[in-house]
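Undergrad: Okay, structure incoming, though there's no sequence with it:
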């Protein structure tokens, strides 16, 4: 049994596996004690055959001990204690990413041999971070720290003094330097085991974005120029054409949001945007925010983008593809959870079946109700 999911038995014989802290707990009715005996035998010192044999000895009345053991070992709560880490990770990397390993092992919804699979995928991944402002700085830092193997940083701007209240990759000595240059230097100092490159460049067309993401596995869209919506439409179409996932996020004052998208999965950005526009009362102004931002809102925004990309690149945790989600840092009950079905005929996702139980977009308090239902 994984340490994080060690079982507990209640007085009525019910067994609980997996703590509530991970949101993946399960309960098993075990009136005869068969499952509990099997779980206690799974301490990493016995093979499946040995566990089944001891289970048969403890419970002679048990019709099929082997099937119980097999069912338990096929769950997310168990790992192979004899498995060795993959050869693709050095001793240094095993130490550096040991906390990653513990996290991925705990939240993974799929049983695996040793829990290092997600880290191996991250090491092989190539990601473009477009935009190195508040969101992009935090996203790039998180991707570097977690071990994404190749990160390419793109931004046209120079570091300004007013950036330093939130853009974590820069210091006072960087004022006047190209952001891409300063970001590359900082990220290389964070993790010398990965490859970090950068360029001072502005993306002004869909074609330029197509060129930028060629050869990469994912896009972190953290820029807001040209106009945010147009750039996200380009990303929606360019990433679909390149068959790579993308995540984009930002902030409007204390309101922080992130969108998570993947080709041939879920609803695309343009359909979500269209669905939200149709949901609003005609004539309702859309406030895209102003210059108000602090380190916390920029940090949460960038970390959410990075977290979405981790799921898109590894499947651990399973990403909420085809959604926009978020929170309000000054209103604890204001949560954003937006889902819409694809529009018929959409060239990106219109041929997909609508997501179950998501006939419309939802925000604020209604989203809190849905989140509780999904937890």
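TA: Noted; the coordinates are in hand. If you're wondering where the values come from, they're calculated on a predicted model, not measured in any experiment.

Undergrad: all contacts plus neighbour counts: C-alpha atoms, from now on.
TA: OK.

Undergrad: how long is stretch 143-161 from one end to the other?
TA: 25 Å (Cα to Cα, to the nearest Å).

Undergrad: helices or strands next to the helix ranked longest in the chain in the packing?
TA: For the chain, the helix with the greatest residue count under DSSP state H is helix 295-314. For helix 295-314, the elements it packs on are helix 117-124, helix 134-146, strand 218-221, strand 246-252, strand 255-261, judged by 3 or more Cα pairs under 8 Å, 6 or more residues apart in numbering; DSSP states H and E.

Undergrad: Can you show me the strands along the stretch 101-250 of the chain?
TA: 126-130, 150-154, 195-199, 218-221, 246-252 (DSSP state E, counting those that start in this stretch).

Undergrad: export the ones you listed to TSV and tack on mean neighbour count?
TA: What follows is the strands of the stretch 101-250 of the chain, written out as TSV (neighbours: other Cα atoms under 10 Å):
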stretch	mean neighbour count
strand 126-130	25
strand 150-154	24
strand 195-199	19
strand 218-221	26
strand 246-252	27
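
Undergrad: And here is the other one:
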């Protein structure tokens, strides 16, 4: 059996033993060969991984691609070209002790493995996602795709604000619902489908019309607010509540073939009123119900919202604070405009 090239991913907590390297490329025939080559290069890591009798410690799990090697042939599991080994510090029974009571099951490690192997996310980032909360205002065209991706990504707690029921005209763009759901509560059906996507996520429902009497009470319980509203009064209400509470407001809007997205965060940049100081008179700007919307457009813009929420939670990248992203699906064109904070 010849040696093959494999990648070994080092979690953040162990990088102190590998000169802060987050991954290494090795040639090995089996998992055992790979780990021996790794610990030969980094002896301190070997003392952490192995007990005095040469066995892997019971708080260490090793995954080959997405599978726990304990469910395969253990350290004798053979490797093939391009395999990825991931070392996951854990306790006996397959869960990892985390800060703040956040823990992962072995199934969650497999679920989030494509996140964890990314240096920009890693185990620490996945922990942040699980410990975070996002409130989605509106379980419609924008809210359903964003909620789906946030649940799949492992955001620990999702809140959904929606008092509406599902109509047939929703189905071409609101992807959590089906023909059999017509007449049912959007919030209830959304929770059912999201738990099918990821049963590890906690879903909280707020089946009320958001107004000045309840907005602050509902929004204050979440880290990030995602605006999936379809009317100006609620949009301004969400903006104003976020400003008062110091919460980031991940915004998107859609009409026909065009979409907008930004992050309004008064602590760091402009808010929605800095862009539009007041709403247009009723009836002046047509709604999607009046002017239509391309079914795929809210999926694109909702996915952008989900990505921005994840960036904010991870503290990575350059969120759309102070920037307005414009998208035209007809011309397949993105543009970006600078936004400035209104000092008033």
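TA: That came through fine. Bear in mind the structure is a predicted one, so any value in this text is a computation, not a measurement.

Undergrad: Please state their TM-score.
TA: Remark: TM-score between the superposed chains equals 0.67 [TM-score structural alignment, normalised by the length of the second structure]; 258 aligned residues with a Cα RMSD of 3.1 Å.

Undergrad: still on that earlier bit, how much does the longest helix of the first structure stray from the second structure?
TA: Comparison of helix 295-314 of the first structure with the second structure after fitting gives an average deviation of 1.1 Å (mean Cα distance after the TM-score superposition for the first structure).

Undergrad: tell me which residues of that helix are tucked away?
TA: Under the neighbour-count criterion of 16 or more other Cα atoms under 10 Å, helix 295-314 of the first structure has 295, 297-314 buried.

Undergrad: Next secondary structure after that helix?
TA: Downstream of helix 295-314 of the first structure, the next assigned helix or strand under DSSP states H and E is strand 323-328.

Undergrad: Check which helices and strands that next one sits against.
TA: With contacts defined as 3+ Cα pairs under 8 Å, 6+ apart, strand 323-328 of the first structure has these neighbours: strand 255-261, strand 331-338.

Undergrad: Just name the most buried of these.
TA: Of all these, strand 255-261 has the most neighbours on average by mean count of other Cα atoms under 10 Å, namely a mean of 25.

Undergrad: Now that strand on the second structure. Mean distance?
TA: Strand 255-261 of the first structure differs from its equivalent in the second structure by a mean of 1.5 Å after superposition (mean Cα distance after the TM-score superposition for the first structure).

Undergrad: That strand maps to which residues in the second structure?
TA: Using TM-score structural alignment, the residues of the second structure aligned to strand 255-261 of the first structure are 258-264.

Undergrad: Please apply the same query to stretch 149-165 of the first structure.
TA: With TM-score structural alignment applied, stretch 149-165 of the first structure matches the range 156-172 in the second structure.

Undergrad: in the matching stretch, what's buried?
TA: Neighbour counts using 16+ other Cα under 10 Å place 156-167, 170-171 of stretch 156-172 of the second structure among the buried residues.

Undergrad: Next, the angle strand 323-328 makes with the longest helix of the first structure.
TA: Using axes from the mean of the first three to the mean of the last three Cα atoms, to 10 degrees, the direction of helix 295-314 of the first structure lies 160 degrees away from that of strand 323-328.

Undergrad: what separates helix 295-314 of the first structure from the chain centre, distance-wise?
TA: Relative to the mean C-alpha coordinate of its chain, helix 295-314 of the first structure is positioned 7 Å out (Cα atoms, centre = their mean, to the nearest Å).

Undergrad: And residue 240 of the first structure, what's its match in the second structure?
TA: Per TM-score structural alignment, residue 240 of the first structure is aligned with residue 243.

Undergrad: hmm, who's touching whichever strand or helix holds residue 366 of the first structure?
TA: Using DSSP H and E, the element containing residue 366 of the first structure is helix 364-374. Helix 364-374 of the first structure is contacted from outside by 333-337, using Cα atoms under 8 Å, 6 or more residues apart in numbering.

Undergrad: hmm, try it at 6 Å
TA: Residues outside helix 364-374 of the first structure that contact it (Cα atoms under 6 Å, 6 or more residues apart in numbering) are 334-337.

Undergrad: For that helix, buried residues please.
TA: Buried residues in helix 364-374 of the first structure, counted by 16+ other Cα under 10 Å: 364, 367-368.
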